[in-house]
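A.B. asks: I'd like to go over a predicted model; first the sequence, then the structure.
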Amino acid sequence: MSWVLMDIGNSRCKLVITSEDRYQVLGKRDWDNQEFAETHWLQNLSLMEQRHTDIQAILIASVASDEIKDKIKTFCQEVFSITPEFLVSRDLYASAKKDLTNSYDKPKALGVDRWLAMVAGLERQIGSDTANQPFAVFDAGTAITLDMVDKEGRHLGGHIVPGIHLMQKSLFGDTGKIAYGAKLDFEPADSSQWLGQNSLQAVELGTYQAAAGYLQVCLEQLVAKYQVKKLYVCGGDGAGLMAKVALPEELDWQDCPELVFEGLYYQHLNG
């Protein structure tokens, strides 16, 4: 038997099929949300249903509105004849060997993608030689988030800052002269450049440096202040940013693009 895991963001849906017995990717697909148009979503879901006929559960991570969730629920019921479960952040996640506790006064207010990434991080810690050490999760997507968990499994808190593309969108959308300059000369930067020679390049390179600079400070603080030795990295820009910073020698990091899916699996598995 298998489960459908879905991570629905602001612009795209990512879907994974996993075995019920253990987290194991049996199939995957992603698509643009296209404002949750019915025909578009039914086509994409039907393709997965045709390839995997033993679906028993549909688990979803999404911060969409209740109206959008109702649409997705209807799509899933039509294609799979299953009502999906929308997972939420909790005050406590209890694994077999260690608990994860939420630092927020109102646990559900913590973004579910952040929470599930920490759930997955905890499970990875349990199965490693750093089981009794603190860890952190760095997710560089539309927003950049950082979350810290101590050796007792307590979430200490985190950061939310604009992602690279969100910073670029803000500059081009809210500053007319920059947008005008980018339209006049739209030659993108190449990989050898550090300084932009037109407005488009200046924004591209500058926002990337801003994100990398933030990450560098975070890595230094995680090691010096919290003695973190393990960092789990996800999000489309995560691994690229890690390649641009000076990594403290005490810190080990793993590129984990499916971290939220792993969290979906474990939270459902452990109730």
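C.D. replies: Thanks, I have the structure now.
A.B. asks: C-alpha from now on. contacts and neighbour counts both.
C.D. replies: Noted.
A.B. asks: The stretch 151-271 of the chain: strands as residue ranges?
C.D. replies: 155-162, 230-234, 252-255 (DSSP state E, counting those that start in this stretch).
A.B. asks: hey, which of the ones you listed is tucked in deepest?
C.D. replies: strand 230-234 (a mean of 23; mean count of other C-alpha atoms under 10 Å).
A.B. asks: other SSEs contacting that one?
C.D. replies: Packing partners of strand 230-234 (3 or more C-alpha pairs under 8 Å, 6 or more residues apart in numbering; DSSP states H and E): strand 135-140, strand 252-255.
A.B. asks: could you dump those to JSON lines with distance to residue 164?
C.D. replies: Listed next are the helices and strands packed on strand 230-234 as JSON lines, based on distance: least, C-alpha to C-alpha, whole Å:
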{"stretch": "strand 135-140", "distance to residue 164": "8"}
{"stretch": "strand 252-255", "distance to residue 164": "18"}
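A.B. asks: Out of those, which is closest to residue 113?
C.D. replies: Residue 113 lies closest to strand 135-140 among those, at 9.4 Å (C-alpha to C-alpha).
A.B. asks: and the next element down the chain from that closest one?
C.D. replies: strand 143-149 (DSSP states H and E).
A.B. asks: So which bits of stretch 58-71 are buried?
C.D. replies: Using 16 or more other C-alpha atoms under 10 Å as the test for burial, stretch 58-71 gives 58, 59, 60, 61, 62, 63, 69.
A.B. asks: May I have the secondary structure class of the last one?
C.D. replies: Spelled out, it's residue 69. helix (DSSP: H, G, I helix; E, B strand; the rest coil).
A.B. asks: how close does residue 232 sit to residue 155?
C.D. replies: In this view, residue 232 and residue 155 are 15 Å apart by C-alpha to C-alpha, to the nearest Å.
A.B. asks: returning to that earlier point: what about the buried residues of stretch 58-71, which are in strands?
C.D. replies: Members of the buried residues of stretch 58-71 lying in strands (criterion: DSSP state E): 58, 59, 60, 61, 62.
A.B. asks: who touches residue 188 in this structure?
C.D. replies: Residues in contact with residue 188 (C-alpha atoms under 8 Å, 6 or more residues apart in numbering) are 200, 201.
A.B. asks: Next one for the comparison:
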Amino acid sequence: MLLALDVGNTNTVFALIDGGEPVAQWRASTSSQWTADEYAVWLSQMLSIDGTFKLTDLTDCIISTVVPQSLFNLRNFARRYCGGEPMIVDEKSVPGIEVRIDRPSEVGADRLVNAVGAHVKYGGPLVVVDSGTATNFDVVGEDGAFLGGIIAPGINLSMQALHTAAARLPRIAIERPPKVIGTTTVGAMQAGVFWGYVDLIEGLLARIREEFGAPMKVVATGGISSLYKDAAKTIDYFDPDLTIRGLTEIARRIRSA
């Protein structure tokens, strides 16, 4: 059984893949301090709670990480508990995708994985909007090539900046406000953060489409995407499993290469 690890700046997703399909998934806070054995203990506990699988069922591992400091311990974890050397996603290790940007080595593993996962299911050309710590807009060509994109601050960063930089502004929850014009401080902040984020997405998508010059599908993913699902009208598909699908496809390609 394949273990797919998607290591983001904020959270790490652990997904079990059996026969090419995800069968279980868990999320933990990302920590570059966890040892290989701590990963094993945590995952064993999750497997025990689920009751369907065991750590000894793992035979292979693929890792996508944007936190380089975590890779050493994750490699050791995979070697000890997942059957051997893991597959590591980078611009040189993903078969079947051409990275057409000025410096291919700079593209994050998460962006390549999303490009593969989106193109496999939806075809191209398309834009992947991945909402996390940052909000990535990744452009994928008709042939599946990675063409570049935009990196913008995520909604949590905007909220944190408001609270940190302005002494009288409180920390607020992320939610859609009942109206645009806030009549309280919290309501005004929620309107600014929520609708500002939605308009950032729709405005940048409009500019991408204008510059690209051809019809494009738009796929949204990431932990925050459900927040604006009913508000961002320019998004065609919401796909929370996009990254895991991309990792599964990349693992399949590497095995068969």
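C.D. replies: Alright, I've got the coordinates. Since this is a predicted model, take the numbers as computed values, not measurements.
A.B. asks: how long is stretch 28-39 of the first structure from one end to the other?
C.D. replies: 20 Å.
A.B. asks: what does that stretch rub up against?
C.D. replies: 10-17, 40-41, 44, 48, 68, 71-72, 75.
A.B. asks: I'd like to know how many residues surround residue 190 of the second structure.
C.D. replies: Residue 190 of the second structure has 24 neighbours, counted by other C-alpha atoms under 10 Å.
A.B. asks: what's the answer for residue 10 of the first structure, then?
C.D. replies: Residue 10 of the first structure, neighbours per other C-alpha under 10 Å, totals 12.
A.B. asks: Can you verify it is assigned to a helix?
C.D. replies: No: assignment of residue 10 of the first structure by three-state DSSP gives coil, placing it outside any helix.
A.B. asks: residue ranges for the helices of the stretch 101-250 of the second structure, please.
C.D. replies: 109-122, 155-165, 185-212, 242-256 (DSSP state H, counting those that start in this stretch).
A.B. asks: Including distance to residue 95 of the second structure, could those helices go into JSON lines?
C.D. replies: JSON lines is the format used below for the helices of the stretch 101-250 of the second structure (distance: least, C-alpha to C-alpha, whole Å):
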{"stretch": "helix 109-122", "distance to residue 95 of the second structure": "10"}
{"stretch": "helix 155-165", "distance to residue 95 of the second structure": "33"}
{"stretch": "helix 185-212", "distance to residue 95 of the second structure": "25"}
{"stretch": "helix 242-256", "distance to residue 95 of the second structure": "6"}
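A.B. asks: Between those, which one is closest to residue 21 of the second structure.
C.D. replies: Of the helices of the stretch 101-250 of the second structure, the one closest to residue 21 of the second structure (C-alpha to C-alpha) turns out to be helix 242-256, at 7.9 Å.
A.B. asks: helices and strands around that closest one, which ones?
C.D. replies: Packed next to helix 242-256 of the second structure, using 3+ C-alpha pairs under 8 Å, 6+ apart, are strand 2-7, strand 60-65, helix 109-122.
A.B. asks: Generate a markdown table for the ones you listed, with distance to residue 234 of the second structure as supplementary columns.
C.D. replies: Formatted as a markdown table, those follow (distance: least, C-alpha to C-alpha, whole Å):
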| stretch | distance to residue 234 of the second structure |
| --- | --- |
| strand 2-7 | 27 |
| strand 60-65 | 28 |
| helix 109-122 | 16 |
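A.B. asks: Point out the most buried one among those.
C.D. replies: Taking mean count of other C-alpha under 10 Å, strand 2-7 is the most buried of those, at a mean of 25.
A.B. asks: how big is the offset of that one relative to the first structure?
C.D. replies: Aligned to the first structure and superposed, strand 2-7 of the second structure gives a mean residue distance of 0.5 Å (mean C-alpha distance after the TM-score superposition for the first structure).
A.B. asks: by contact count, what packs against that strand?
C.D. replies: Using 3+ C-alpha pairs under 8 Å, 6+ apart, strand 2-7 of the second structure is in contact with strand 11-18, strand 60-65, helix 242-256.
A.B. asks: what does the last one rub up against?
C.D. replies: Applying C-alpha under 8 Å, 6+ apart, the set of residues contacting helix 242-256 of the second structure from outside is 4, 6, 15, 17, 20-22, 62-64, 87, 93-96, 110, 113-118, 120, 221.
A.B. asks: try 6 Å
C.D. replies: Helix 242-256 of the second structure is contacted from outside by 113, 114, 116, 117, using C-alpha atoms under 6 Å, 6 or more residues apart in numbering.
A.B. asks: aligned partner of the second one in the first structure?
C.D. replies: The one in question is residue 114 of the second structure. By TM-score structural alignment, residue 114 of the second structure lines up with residue 117 in the first structure.
A.B. asks: how about a markdown table for the strands of the stretch 151-271 of the first structure, with distance to residue 220 of the first structure added?
C.D. replies: Shown next, in a markdown table, are the strands of the stretch 151-271 of the first structure (distance: least, C-alpha to C-alpha, whole Å):
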| stretch | distance to residue 220 of the first structure |
| --- | --- |
| strand 155-162 | 15 |
| strand 230-234 | 12 |
| strand 252-255 | 13 |
